[in-house]
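Asker: got a structure for you, letters missing:
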């Protein structure tokens, strides 16, 4: 177990705490927990790269931790009417599509390397910033256009990266099928 993997596990363990705080509408405390979780997201990747502690487990755990944290946040912020339903549907559908796609490819024994694209990393960053802005709104009164801009950016990046992963998955599928035909 590497240090980055332990940090990722902390993010996973913070998710139920965040859910509990959001269900109780304790936005200030939820903001603090989400901030710490967001910092761990950057910290685990930084340590893994700088200290050469990348691992196969980390390649699976890190995106799983992101999905748990962000999907939970978006669903609950939508439930609290702090995010528009359409944005919740876009972000959750994108993540569900990615998970279903990876599982489908694995089920059909198509090799899948878990390496988030730059577009996916930017999507995660914009989603994190959006959640933080929504949670911080009662305390820092961000300008409406900043929050609206983040919501629009989250939608655009989520759709773009979702389409990117669909294309990537179809390419993997085609390569595996064409490889099977060549071997037959």
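Answerer: Arrived safely. Computed from a predicted structure; not experimentally measured.

Asker: From now on I want contacts and neighbour counts done on CA atoms only, so please keep to that.
Answerer: Will do.

Asker: Tell me where this structure has helices.
Answerer: Remark: helices assigned in the chain by DSSP state H are 3-23, 27-50, 56-79, 85-107, 118-140, 144-183.

Asker: The third one to helix 85-107, inter-axis angle?
Answerer: Our comparison of helix 56-79 with helix 85-107, counting by axes from the mean of the first three to the mean of the last three Cα atoms, to 10 degrees, yields an angle of 150 degrees.

Asker: which secondary structure elements does helix 56-79 contact?
Answerer: Packing contacts for helix 56-79, counted by 3 or more Cα pairs under 8 Å, 6 or more residues apart in numbering; DSSP states H and E, involve helix 3-23, helix 85-107, helix 118-140.

Asker: on that earlier part again, how about the helices of the chain in a markdown table, adding mean neighbour count?
Answerer: Formatted as a markdown table, these follow (neighbours: other Cα atoms under 10 Å):
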| stretch | mean neighbour count |
| --- | --- |
| helix 3-23 | 19 |
| helix 27-50 | 18 |
| helix 56-79 | 19 |
| helix 85-107 | 16 |
| helix 118-140 | 18 |
| helix 144-183 | 15 |
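
Asker: Okay, one more to line up with it:
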């Protein structure tokens, strides 16, 4: 009778132990799961479109400072189109990625921040409103650095910190944040178009600016009080890092 302290095994035709083979296959499967979990494909069309929007931001800002509002408006319009297009492609062709949830709002905020600063420098946006917009964004950026660090799987190295193919946390925009983004884009877009179509200082634009400031403060607070705004990703406990 076999002892109950030993697992049963069978020797295959090539002399290898079947139990060892099963263990090896399980180990390979676990390694594959771990690799798929910690890394994802970031070289997708939606991420490329997002990157082009990120690169276009300083160009738009430069044209604003030069007073070339027409070209700045055209490039800003193209950036807005890519903002909607990359999301549609990602959903339609199943190209969503965790890194996309990070760099997409990053590209939007970079574009909006540069435009806010340059338009304020050109006196097309009141400085107090620009300060509220920039203050909220600065707070969110600092928070994103913090959450990236605490959620990054071990080892927490400098190289792995900036390797965005390793997802660690997922940002879920709140409803008021989405509303605020739309209002901000509308306000900044109209402020950019104002010198082109000569409606600078219109009272409707002023009221839109006040609304933008109010929703900006509200949306910033929503990330603090909404529990699922940021979701930290963890690998399964049975997968060793």
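Answerer: Nice, thanks for sending it over. In this text the structure is predicted, and so the values were computed from the model without any measurement.

Asker: Save the helices and strands packed on helix 56-79 of structure 1 as TSV, and put in distance to residue 176 of structure 1 too.
Answerer: Output for these, formatted as TSV (distance: least, Cα to Cα, whole Å):
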stretch	distance to residue 176 of structure 1
helix 3-23	31
helix 85-107	10
helix 118-140	23
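
Asker: out of the ones you listed, nearest to residue 159 of structure 1?
Answerer: With Cα to Cα as the criterion, residue 159 of structure 1 lies closest to helix 85-107 of those, at 7.1 Å.

Asker: how big's the offset between the closest one and structure 2?
Answerer: In the superposition with structure 2, the average deviation recorded for helix 85-107 of structure 1 is 1.2 Å (mean Cα distance after the TM-score superposition for structure 1).

Asker: In structure 2, what stretch matches that helix?
Answerer: The aligned range for helix 85-107 of structure 1 in structure 2 is 127-149, by TM-score structural alignment.

Asker: Which residue is the nearest non-sequential neighbour of the residue sitting nearest the centre point of structure 2?
Answerer: Nearest to the mean C-alpha position of structure 2, counting by Cα atoms, centre = their mean, stands residue 102 at 1.7 Å. Leaving aside its chain neighbours, residue 102 of structure 2 sits nearest to residue 171 (6.9 Å; criterion: Cα to Cα, 6 or more residues apart in numbering).

Asker: give me every residue that touches the one you found.
Answerer: Contact partners of residue 171 of structure 2, counting by Cα atoms under 8 Å, 6 or more residues apart in numbering, are 101-102, 229-231.

Asker: What lines up with residue 27 of structure 2 in structure 1?
Answerer: Checking TM-score structural alignment: residue 27 of structure 2 goes with nothing.

Asker: go on, residue 189 of structure 2?
Answerer: For residue 189 of structure 2, the aligned position in structure 1 is residue 132, judged by TM-score structural alignment.

Asker: if I read this right, its match contacts residue 31, doesn't it?
Answerer: Yes. Residue 132 of structure 1 is in contact with residue 31 according to Cα atoms under 8 Å; the separation is 6.5 Å.

Asker: Distance of the aligned partner of residue 58 of structure 1 in structure 2 relative to residue 111 of structure 2?
Answerer: Under the alignment (TM-score structural alignment), residue 58 of structure 1 pairs with residue 100 of structure 2. Separation of residue 100 of structure 2 from residue 111 of structure 2 (Cα to Cα, to the nearest Å): 16 Å.

Asker: sorry, back to before: ok, of the contacts of residue 171 of structure 2, which one's closest to residue 158 of structure 2?
Answerer: So of the contacts of residue 171 of structure 2, ranked by how close each gets to residue 158 of structure 2 (Cα to Cα), first place is residue 102, at 18.1 Å.
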